[in-house]
Each structure stands twice: as C-alpha cells, then as structure tokens.
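**Q** Fold the following.
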Amino acid sequence: MGLIFKLIAGIVVGSFIGLYAPHWVTQLLLTFKVMFGQLLFFTIPLLILFFITSGIASLPNNSGKLLGRTLGIAYLSTIIAGVVAFFAAALIVPMLATENTDVAGITGVVLEPFIELEIPPVFGVMTALTLAFILGLGIAATGAQTLKALSDQGRDIIELLLVKIIIPLLPFYIAGVFAEMAAAGSVFETLKTFGVILVLAVALHWLYIVTMFVLAGIKAGASPVKLIKNMLPAYFTALGTMSSAATIPVTLQCAKNNNVDDDVANFTIPLCATTHLAGSTITIVSCTVAVMVLHGSLAIPSFITIFPFILMLGIVMLAAPGVPGGAVMSAVGLLGSMLGFGETAIALMIALYMAQDSFGTACNVTGDGAIALFVNEAAPETKPGDNEPS
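**A** Here you go, the predicted model:
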C-alpha cells in the first residue's frame, strides 16, 4: 500500500513542479523519465521471456484433466472479463471526457530532456513471447533441467531488478510524466479521467466477483452471499499484499471453507495465482480505453481490433511476477506493438494501473475461489495425480 501512496505523491509533486517550478527543474525530471523509460522498455522482453518460460515449464504435467480444466476456466474467465471491461469503458469513458481532450496536444511549454540515451531491446516482444512458449513447452516435454534452471535464474534476476530498481523508481518516473503534462497544460483533464476510470475499474471488479459466485453458487447448490463472505479474508489480504502469490495461504483456506475438496483446492489455488488475472485484465483494458480517450493520436479500437489484444493479454500475463505491477509490466510490450502506444501513453497506463493494483489483485484471488468451486463441481472425483502411471 505504501507504493500506492508514493505513486500518488509522484503525481501531485510532478504536477506541482510542471506548473510552478523553474523549467530546468522540470527538464531534470524529464531527463530521468526518458532514461528510466529506456531501461523499462529494455527489460520488458526479458521479463516476458524468462517469466513465461519458467511458468510454462513449472506447470504440473501429471494432473491430466484437472490441469486442463483449471487452465481452461481461468483463461476463459480472463478473456470474458476483458471483453466486458472493453464494452463498459468504451461506453462510459468517452461520455465523461470533453470533446477536445488530448494529453498529447501541447497548450503550454514544450520542454526537452537535457540528455537522451537510447537502449534498444535485445529482441521484440512477439519474439520474446514466441521463444518463451517454444522453450517452456520444450522444457516441459523433454525435462531439460539445465534450461529449466536457466529460465528460473533469469526470472529471479529480472524479479530482483523489478523489486530493487524499477518498482521503487516508478514514482519518480510518473512524476516526470505529470510534470511534462503540467507544463504542457493538460494535467487537470488527465486527473479527472483518472478518477473516473479508477471508480469504473473497481465497480467492474465487483460485478465480475458477484457474477462468478452467482454461477458457482448455482453449480454448487450454495448461497452466493455465503460463498463471497467466506472469500472476503482473501480479498482484504490481497489489498494489503498486492500479490496473488503472497495471498495463497489465505485464499487456500477460504476455498476450503467453501467446501472445495482439499486436493482440488491445493491444486487449483496455487495454479490460478499465476494463471488467472481477470481483475488485472479488467483494469488494463479499461485503462487502455481511458488513455486512448485522453491521447488524441489514439482512437478507441473496434472490438475486432481489441479482441486479439485481450486474447494475447491473457497469455502474456501468464506467471506474471508476484510483485506490484507485474501484470501491467508484462502488458507494456503488447500496448506498443498491437495498439500503437507511445512512451507517454504507456506511462499513463502504468500510473493508472498501479494506482489500483491492489484492487485488481484482490479481484484475481477472489475469482480464484470461484474457479476452485467450478473445478470441484465439474469433476469431484478427479484428483491431482490420477493420470500418473501406476
């Protein structure tokens, strides 16, 4: 939660600097923003490669139907959540923004960084994603322990970079973005839309949670209200930890309190913690629409355009790191390659997402409990290891 307050402070301080500080102060902050952005975009393909390779290679391969059923329900849940979020945001956000809103349009002062440093990524996002699937599936099929260890160690290095450098410096990066917008005269419209989209995202989270547990309650013959009540400890724990992985012990107990079989819960909850990101998808898709409304050079895409993005989003966030903002960091490459987001638009996306990351994570883990119920009711006789050779 401290990160959220730091990000809010970054927005406020950056806006104040852009409005009232001497230009050289804003330029100094802008210089940091540009250099940090180069490091960030250099890291994204490596994050995708190592985390997805490690995640696929680590999936249990001896659980047969239970594994396929859990992954199928988790992916379908994530896609449906993204589709609903797109239609809701595309309908509501443009109605609340002024006609001439454009954070890229300059009405104030155009400032340049003191120095610029270009750090090209080693490879593109789609190359990283394709390579990750080839290696991950290959490791799972052949049991290549050396490559498995390499992917795990690469994941640990990138996670350390995120935790020790990128995440702590994000507030300064966001401050630079808002200082630039404040100097340009577009910061107040941006902040207004921020408030709208945060409220919309949390409302959509709860619409998703209620819908999932109504369906699960019908399937299990239980009260949806009671099922949701039993999951509330996991929801509030996730608000504080901002990590699905860190919340697993509480989520596991909550699922068992909803009469999910112990073996099914022990299998589905840890798996969904890294593969089910419906809440994060809701936030990313709704924030994407908001940034497009704010950014005059980006038009809100049609459903035909956004649907492949949502499908890829459900894949690229697979095994997203258990650190704040892991989902949006994984999605940054897709925003640029599939939707044409530039650095300013991506910075706005990161700020919007991080401001409510805890609510998205809470929605993810609560939904994990619903998926455990679906899996439990679909094949209660199926247990992990049923397909193991005797």
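**Q** make it CA atoms for all contacts and neighbour counts henceforth
**A** Fine.
**Q** Determine how far the helix ranked longest in the chain lies from the middle of the whole chain.
**A** When the chain is parsed with DSSP state H, its longest helix is helix 23-58. Taking Cα atoms, centre = their mean, to the nearest Å, one finds helix 23-58 lying 15 Å from the centre of the chain it belongs to.
**Q** what do you get for stretch 326-345?
**A** The answer for stretch 326-345 is 11 Å, by Cα atoms, centre = their mean.
**Q** ditto for stretch 332-346
**A** Using Cα atoms, centre = their mean, the offset of stretch 332-346 from its chain centre is 14 Å.
**Q** Other residues contacting it?
**A** 37, 41, 44-45, 125, 177, 291-292, 295, 298, 309, 312-313 (Cα atoms under 8 Å, 6 or more residues apart in numbering).
**Q** here's the other one to compare against:
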Amino acid sequence: MKRFGLLPRIILAIALGIILGSFSPEWLIKLFATFNGLFGNFLGFAIPLIIIGFIAPGISSMGKGAGKLLGITTGFAYASTVAAGLLAFFTATFLYPILLKNQSFKEFENPEEALLSPFFQVDMPPVMGVMTALLISFTLGLGLAAIKGNTLQNSMNDFRDVIEKLIEKVIIPLLPVHIFGIFANMTQGGQVGAIMSVFAKVFVMIIALHIIFLLIQYTAAGSVTKTNPIKLIKNMMPAYFTALGTQSSASTIPVTLKQVKKLGAREKIADFSVPLLATIHLSGSTITLVSCAIAVMMLQGQTASFAEILPFVLMLGVTMIAAPGVPGGAVMAALGLLESMLGFNETMIALMIALYLAQDSFGTACNVTGDGALTLLSDKASGKDKKAQPRAVKAS
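**A** Here you go, the predicted structure:
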C-alpha cells in the first residue's frame, strides 16, 4: 500500500464507497459512520495542534534569516497566494451558478438527516479554539524571530516533527477510509450523484485556473527579464512533472533549483529563494482550496460573499506556511480556517478533503512551477550588488 499513492487510494475509496453504499446493509454503513464520527472528532482535536506545530516554527524560521531578499521573496509569495485565491473566488462566483446549477442538497431540509448516524460517539474536545491557536502561533513565531535564544525554537521544531508524523502516519493513511465511509453514507442517502457531477466540473475549472495563473506569473517574470514567457514555462516543465509525481514541493527542490538557474536567475538568489518558496508559496493549492470551499458551500445551499472570502484568503496566505511536506498538507493546515471562518461542519470538511486530495498533485505542480517566476522577480527586485545571502529555511 505504501507504493499505492494517496491519489489512487482516494479514487478507489470514492469508487468503493459509491458501489458498496448502493447495496450494503444499513448496519455496515452505520459502522463506517461510527468510524467517521470518531475520525472527524479526532481531526477536530488535532487542528489546533497542527496550527501551532507548523505556523509558529514557520514564522520564527523565516524571521531568523531576515534581510532584504527574504522580505522581497516573502512579499512576492504572499501577493501571489492572495491573488490566486481572489482569482479563484471571482471565477467561481461567475461560473458556479452556471456549472453547478440545480446541484445542491437543497432538496433535503437538513442534509445531515439524509445520512445514517453512528452507533456511538466519543467526544474529543480540542485543547483550545482555532483562533486561540492562531494567536498563540503568531505570538510565539514573531517572538522567537525577535529573540536570540534557541531553546524554545528547538522545542517547537520537535513539536512540528511530532505533528508531521501524526499527519503522515495516522491522519493521511486513514483519510481514504474516512472518505469511503462518507461516500457510502451519501450513496445510501441519494446524494452522491450531485457530488460526482460537481467533482468533475470543479476539477476541470481548477486545472484551467492553474494554467491561467502560471501564464500570469510568467508574463510578469518575462516582462522584467525581457524573455518569452512561454519559453520560461517550457523550461520549468521538468519541475512541473516531478511535482506531479511526488506531490511534494520539498521533494522537487533539486529539480526546481536546476531549472530556475537555467532561466537565468543568479545562483545565490536561486539557492535562497527556491527552498524558501517551496515552504511559503502555495498559489496552486490556494486556487484549489478556495474553489473547492465555494463548491462545497454551494452544495450545502450556502453562498460565499466577497466580505466572507477576503479575510479567509488573507489568512490563508499566512496559514499556507504551515502546510507540511506531505500529500494533503495544505488542506490539513487550512481546516481550522474553514471551520472558524466559513463555518464548515464535519460533512463539509470531509467533502472538502476529498475534493482537494483528488487534484493535490496538480496544485503542488502549479506551486513549484510558479516558484521559478517568483525567483526571477525576486532576482530583478533585489538589485545587482548582492552579498552572500543566508540559507533559506528548511522546506516543509
């Protein structure tokens, strides 16, 4: 199963959930509903730990190498991530009323009533609320960046490693089972047809947005370097397809670095910017998260206004630095915001995870390919007289 990637497992789980949910006895569906309840409660317990475990050491590590190049690169990464989120929002707002017309759970007075309830539940209350975890993360991260001591920093790094293992060894392996249970339950409730139709349409729109945003990024990079943007993108294709296979920006760093240097970026700039951007620049993932979130809200008969989405996107740009280097890391880091800012419940979160993971590799490939454009922009903005730069933080 280790060689059977996450994406095939997710697809298999969805297919089996639909097939078995159409004829399985009620007790079997309730058994998986019980697992879903336990897993969902555990996920709620883990969300504040994930936030603290990744955001605090991420912010503190960025600050320790503070300098002109760090500020420029981080600024470009944040602007790119926010712009990607807003592009996804405006596109979804325009297209979804057409693409997803009459595809919602409005026919159910209460969507939860269409799903079988579990045999029993076990409460797993989180140690703190999501906003408290975010505030603690920012306080610790900025504080650690300002002081010279390493004791707490090392402790936070160890805590991050523990949470990484939790995600990689427990949460991610159990996600296919969770998604299987959700789809089996929705199938017996008569809801799965709308879901699968939405999956297909949202998937196509997201891939199109990835391509459009890469063209925007490389048009900007090409204009400052006076190079054909199509040639720049073509040169980054090895990194794109490597990320498509590994589903990890960190694992693709050697290939990304090699191709970025071929674009003409100075070696010292590339050596600093590429590992840093692999950690903090997730424009492709943000496009996916915003697109999927709005789709899930529409399935529930809800609407997303600009006033609701803008704070979410702005916070998402910061929270993305918490995304660990495992498949699905971005959606794991974003669960707290989905819950606290957009009001996602357990069913909505499960649908969000399934939608996101179905195209996670494409989002990662977009992230990695865009790193080349941002490195060229950082190179141009940093000026010609560059002294040796500090090494970038370790990509997560």
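**Q** I would like the range of structure 2 that aligns with the longest helix of structure 1, please.
**A** Mapped onto structure 2 using TM-score structural alignment, helix 23-58 of structure 1 spans residues 26-61.
**Q** Now do the contacts for the nearest residue to residue 41 of structure 1 once chain neighbours are set aside.
**A** Residue nearest to residue 41 of structure 1 in three dimensions, not counting chain neighbours: residue 121, with 6.9 Å by Cα to Cα, 6 or more residues apart in numbering. By Cα under 8 Å, 6+ apart, residue 121 of structure 1 lies in contact with 41-43, 45.
**Q** Can I get the residues you listed in JSON lines including distance to residue 170 of structure 1?
**A** What follows is the contacts of residue 121 of structure 1, written out as JSON lines (distance: Cα to Cα, whole Å):
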{"residue": "41", "distance to residue 170 of structure 1": "13"}
{"residue": "42", "distance to residue 170 of structure 1": "15"}
{"residue": "43", "distance to residue 170 of structure 1": "14"}
{"residue": "45", "distance to residue 170 of structure 1": "18"}
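**Q** Centre-most residue in structure 1?
**A** residue 327 (2.6 Å; Cα atoms, centre = their mean).
**Q** Which residue in structure 2 aligns with it?
**A** For residue 327 of structure 1, the residue aligned by TM-score structural alignment is residue 330.
**Q** which residues sit in contact with that match?
**A** So residue 330 of structure 2 contacts 285, 320, 322-324 (Cα under 8 Å, 6+ apart).
**Q** quick one: which of the contacts of residue 121 of structure 1 has the most company?
**A** For these, neighbours were counted using other Cα atoms under 10 Å, and residue 45 has the most, 23 neighbours in all.
**Q** For that residue, which non-adjacent residue is spatially closest?
**A** Per Cα to Cα, 6+ apart, closest to residue 45 of structure 1 is residue 125, 5.1 Å.
**Q** how many neighbours does residue 336 of structure 1 have?
**A** Count around residue 336 of structure 1 with other Cα under 10 Å applied: 15.
**Q** One more: residue 97 of structure 1?
**A** Residue 97 of structure 1: 18 surrounding residues under other Cα under 10 Å.
**Q** now do residue 73 of structure 1
**A** There are 17 residues near residue 73 of structure 1, going by other Cα under 10 Å.
**Q** cool, and residue 360 of structure 1?
**A** By other Cα under 10 Å, neighbour count at residue 360 of structure 1 equals 30.
**Q** What is the aligned counterpart of residue 296 of structure 2 in structure 1?
**A** So residue 296 of structure 2 corresponds to residue 291, using TM-score structural alignment.
**Q** how about that match, what does it touch?
**A** 345, 348-349.
**Q** And for residue 260 of structure 1?
**A** Residue 260 of structure 1 neighbours (Cα under 8 Å, 6+ apart): 372-373, 376.
**Q** Counterpart of residue 262 of structure 1 over in structure 2?
**A** Under the alignment (TM-score structural alignment), residue 262 of structure 1 maps onto residue 267.
**Q** Distance-wise, check the residue nearest to its match when sequence neighbours are not counted relative to residue 74 of structure 2.
**A** Spatial nearest neighbour of residue 267 of structure 2, chain neighbours left out: residue 261 (6.4 Å); criterion: Cα to Cα, 6+ apart. To residue 74 of structure 2, residue 261 of structure 2 is 19 Å away according to Cα to Cα, to the nearest Å.
**Q** And residue 365 of structure 2, by the same measure?
**A** Distance from residue 365 of structure 2 to residue 74 of structure 2, by Cα to Cα: 19 Å.
**Q** and what of residue 278 of structure 2?
**A** 11 Å.
**Q** okay, those two: which has more neighbours?
**A** Neighbours around residue 278 of structure 2 and residue 74, counted as other Cα under 10 Å, are more numerous at residue 278. The numbers are 28 against 20.
**Q** returning to what we had before: of the contacts of residue 260 of structure 1, just say which sits nearest to residue 141 of structure 1.
**A** Of all the contacts of residue 260 of structure 1, residue 141 of structure 1 sits closest to residue 372, with 26.6 Å by Cα to Cα.
**Q** Residues touching stretch 12-23 of structure 1, excluding its own?
**A** Residues from elsewhere that reach stretch 12-23 of structure 1 (Cα under 8 Å, 6+ apart): 25-26, 111, 174-183, 187.
**Q** cutoff 7 Å now
**A** Under the criterion Cα atoms under 7 Å, 6 or more residues apart in numbering, residues 26, 175-176, 178-180, 182-183 lie in contact with stretch 12-23 of structure 1.
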